[in-house]
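sequence first, predicted coordinates after that:
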Amino acid sequence: MEATGMQYSVSFVFDEHKATQASAYLLGLNKGRMNYMKLMKILYLSDRRFILDWGNSITTDNYVSMDNGPVISRIYDLIKDSNTDTGTYWASCIRTIGYEVFLQKDPGVDCLSPMEMEIIERVNSEFEGFSEWDLVDFCHKNLPEWQNPHGSSIQISIEDILSAEKKGEEYNQAIGEIQLAAEIQKSNYFMQRARKL
């Protein structure tokens, strides 16, 4: 998904296995099915909390502002494509039918840390009674990094998320920590891929 706006400096290498496991874990907490917009909002809010509290990303995804609030962009693309046999890891575990996503095979949680699973559980519990439209409304009213794109999309950087909640030296420290976490994640990701070759 392409978005307009400034390119950000802190980013993670998208790890489809980890993103799939995070999504499947959330689906498992919801009897194996969810409205796809609610799944994306809960994952975004989980990532946001993990970025703010731990200086790292659960899904390793990129974020954009769209009309219905923040969107995790690559997971959104996987959701749109998972009703066809794309041969992706995601499609082997998660299927989209209409506006619902279904867990069809549990991929396990070996890519997720206990703290990442705890954050997903906490955010899911916090918004359990919310519909997808309640979550859209919540995001519009409570997330300063979201900007109305008026039918388009605007990139949300990790810096945007941090600057919405942290100021001054606290912001500078958080940026330093997340830059280090992103570099470590990239190194680990490429080392694991090299071992599989």
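Received the coordinates, thanks.

only C-alpha atoms for contact and neighbour calcs from this point on.
Will do.

buried ones in the helix or strand S23 falls within, by neighbour count?
If you go by DSSP states H and E, S23 is part of helix 16-29. For helix 16-29, burial by neighbour count (16 or more other CA atoms under 10 Å) applies to 16-27.

what about versus this one:
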Amino acid sequence: MNSPAEKIAITVNTLLYIIQKSGGICDFHKVFKILYFADQKHLSRYGSAITDDTYIAMANGPVPSMAYDILKSLRGEGLFTSQKEQFTPYFELQINKHTVKAKKSPDLDYLSESEMRCIDESIEENYHLKFSDLTEKSHDTAWQKAVFNSEIDLLDVAKCGGAGNDMIEYIKESCENRLAVFE
């Protein structure tokens, strides 16, 4: 299991990768939807999420909680407000404060080849979509089953990505093993 610092580093480098592959500047909504659909792919194919972030069912679709808090910190908002200086070397907000520019290249040691492949596919499929189309596409059964402003079940995300019963069982067991306390 990754430490909180490792989870932050993975998330920062995943965001940098998405933004860099999207031309160096991208709005929050598009970044989050690209990550969501990449996570669906990675879960269904390999049984693990890319960043291990928690998706929240918000009005415009699933939002990765930690990723959103990292980017909100640049505006002086959210859980990481006091850590804003930790993220300013990597990201710069644009005028509208909902668009972010990558200031550095991602450290690819934080991403596997399979994760980059799923992100690349998601960018190819989703980057060209308008805000309303991405929102509608992300209002899938995983989002619909969740309580508004609450966590979306990871198994539902995997199912929306096409995970079969064997993969769902594998993901379920992996989650249980991570939560188990060994004495």
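The structure has been received and is ready for your questions. Because the structure is a prediction, the values reported are computed rather than measured.

I42 of structure 1: how many residues sit nearby?
24 (other CA atoms under 10 Å).

what's the counterpart of it in structure 2?
Residue pairing (TM-score structural alignment): I42 of structure 1 is matched to I34 of structure 2.

centre-most residue in structure 2?
Centroid check for structure 2 by CA atoms, centre = their mean gives L35 as the closest residue, at 4.2 Å.

that one against E125, yeah?
No: assessed by CA atoms under 8 Å, L35 of structure 2 is found out of contact with E125, at 11.7 Å.

matching A24 of structure 1 against structure 2, which residue comes up?
A24 of structure 1 maps onto L16 in structure 2, by TM-score structural alignment.

could you list every residue that touches the closest residue in space to that match that isn't next to it in sequence?
Nearest residue to L16 of structure 2, sequence neighbours excluded (CA to CA, 6 or more residues apart in numbering): P106, at 5.2 Å. By CA atoms under 8 Å, 6 or more residues apart in numbering, the contact list for P106 of structure 2 reads 12-14, 16-17.

now K104 of structure 2
16, 89-91.

is it in a helix, a strand, or coil?
Under DSSP: H, G, I helix; E, B strand; the rest coil, K104 of structure 2 falls in the coil class.

try R75 of structure 2
coil.

if I look at it, how far off is Q94 of structure 2?
Per CA to CA, to the nearest Å, R75 of structure 2 is found 10 Å from Q94 of structure 2.

likewise for N2 of structure 2?
Distance from N2 of structure 2 to Q94 of structure 2, by CA to CA: 31 Å.
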